[in-house]
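Trainee: okay, structure incoming, though there's no sequence with it:
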């Protein structure tokens, strides 16, 4: 199955190495200076594009965290939108550092991943200029991204905007008792600039 041009462009926009240096300098009280890696991996390639993502504080690049898999795929039969389905590695530690050392991803297989059923985004495309787009990814209505990690019940609110040179992350951790955000893009998105294209 050939991939649509829309899906291919989204994958190209998302793949890369990013950081939010400008934002962290302008507002250090609210935004940690982070490095973000989103590397293509050869999984589900028959109908989708798959990326491994992780991030690290710029002052501690040897201790990356939030290892996750993003599968970019077409929507359902009657849905013109793209979707992003999230997965979690069953053993995140085995992939720790793969953002900087992608050879760790060479042997990754789909049976090493846990599907996160409620962790799905719908992606819409906006044309900014000829061959220049912005993709906006928002949670599917009436879904909740919840999973268990290290014995703890985790809830996350996901979302992003992506263009050729920027990636804005709206990801937030949610307190399951209060419904309030406890980490992440509490005051607005993390605004990453692409430093390297993968």
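Mentor: Yes, it's here. The structure displayed is predicted, hence computed values, not measured ones. Numbering: from 1, shown residues only.
Trainee: hey, let's count contacts and neighbours off CA atoms from now on
Mentor: Fine.
Trainee: buried sites along the helix or strand residue 69 falls within?
Mentor: Using DSSP states H and E, residue 69 sits within strand 65-74. By 16 or more other CA atoms under 10 Å, the buried positions in strand 65-74 come out as 65, 67-74.
Trainee: how about stretch 37-47?
Mentor: Of the residues in stretch 37-47, 37-43, 47 count as buried by neighbour count, 16+ other CA under 10 Å.
Trainee: name the nearest of these relative to residue 191.
Mentor: Distance to residue 191, by CA to CA, is smallest for residue 37 among the buried residues of stretch 37-47, at 13.9 Å.
Trainee: okay, pairing it with this:
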């Protein structure tokens, strides 16, 4: 199946190395200086484009975290796009692949797990930007260190920027715990893949 030009454009915007240096310097009380990697990976290639994502605090680049996959594909109605997130059965085995993409060659479909409620609907806004937000009924849960975690996902992407709206929430109380508490993390693309 040939991928649509719109899907390939979104993939082009999303792939690369990013950081939020300007934002972190302007408002260090609310925004940690992060580096983020979005690397293409050869999974689900029959109907989608898949990206390995990982990030690290700039002062701890040797300790990356939030390893995940973003699978860009047509929505069920084939009229728009969606992003389906996947986790890893063993995130430690792939830790650092953002900086060493050759590690991605050993990732197989059996080493990842679908995160059912972790899905975003994507719209193209007409100003060279894509906006991705969860459907109203979507709830993104995953297990981490034996505990159930919840995250509210969302992003905006353009040729040079990636804004992350991701927020971790307490699944019992709904209280926001981490992430884009004071607005999105504003990443600038530093290198294109």
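Mentor: Yep, that arrived. Note that the coordinates shown come from a computational prediction; the quantities given were computed from them, not determined experimentally.
Trainee: that older thread, among the buried residues of stretch 37-47 of the first structure, which are in strands?
Mentor: 37-41 (DSSP state E).
Trainee: can you tell me how far the counterpart of residue 191 of the first structure in the second structure is from residue 57 of the second structure?
Mentor: Under the alignment (TM-score structural alignment), residue 191 of the first structure pairs with residue 186 in the second structure. To residue 57 of the second structure, residue 186 of the second structure is 14 Å away according to CA to CA, to the nearest Å.
Trainee: which one of the two is surrounded by more residues?
Mentor: Taking other CA atoms under 10 Å, residue 186 of the second structure and residue 57 do not tie; residue 186 has more neighbours (23 against 16).
Trainee: packing partners for the host helix or strand of the more buried one?
Mentor: Using DSSP H and E, residue 186 of the second structure maps to strand 185-191. Helices and strands touching strand 185-191 of the second structure, by 3 or more CA pairs under 8 Å, 6 or more residues apart in numbering; DSSP states H and E, are strand 16-19, helix 21-26, strand 161-164.
Trainee: check which element follows the last one along the chain.
Mentor: Which is strand 161-164 of the second structure. strand 167-169.
Trainee: the first structure: which residue goes with residue 66 of the second structure?
Mentor: Using TM-score structural alignment, residue 66 of the second structure lines up with residue 66 in the first structure.
Trainee: and the longest strand along the second structure, how far from the first structure on average?
Mentor: Ranked by residue count, the top strand of the second structure under DSSP E comes out as strand 112-124. Mean deviation of strand 112-124 of the second structure relative to the first structure after superposition (mean CA distance after the TM-score superposition for the first structure): 0.3 Å.
Trainee: now do the buried residues in that strand.
Mentor: In strand 112-124 of the second structure, counting by 16+ other CA under 10 Å, buried: 112-113, 115, 117-122, 124.
Trainee: pick the one among the residues you listed closest to residue 132 of the second structure.
Mentor: Looking across those and measuring by CA to CA, the closest to residue 132 of the second structure is residue 122, at 4.3 Å.
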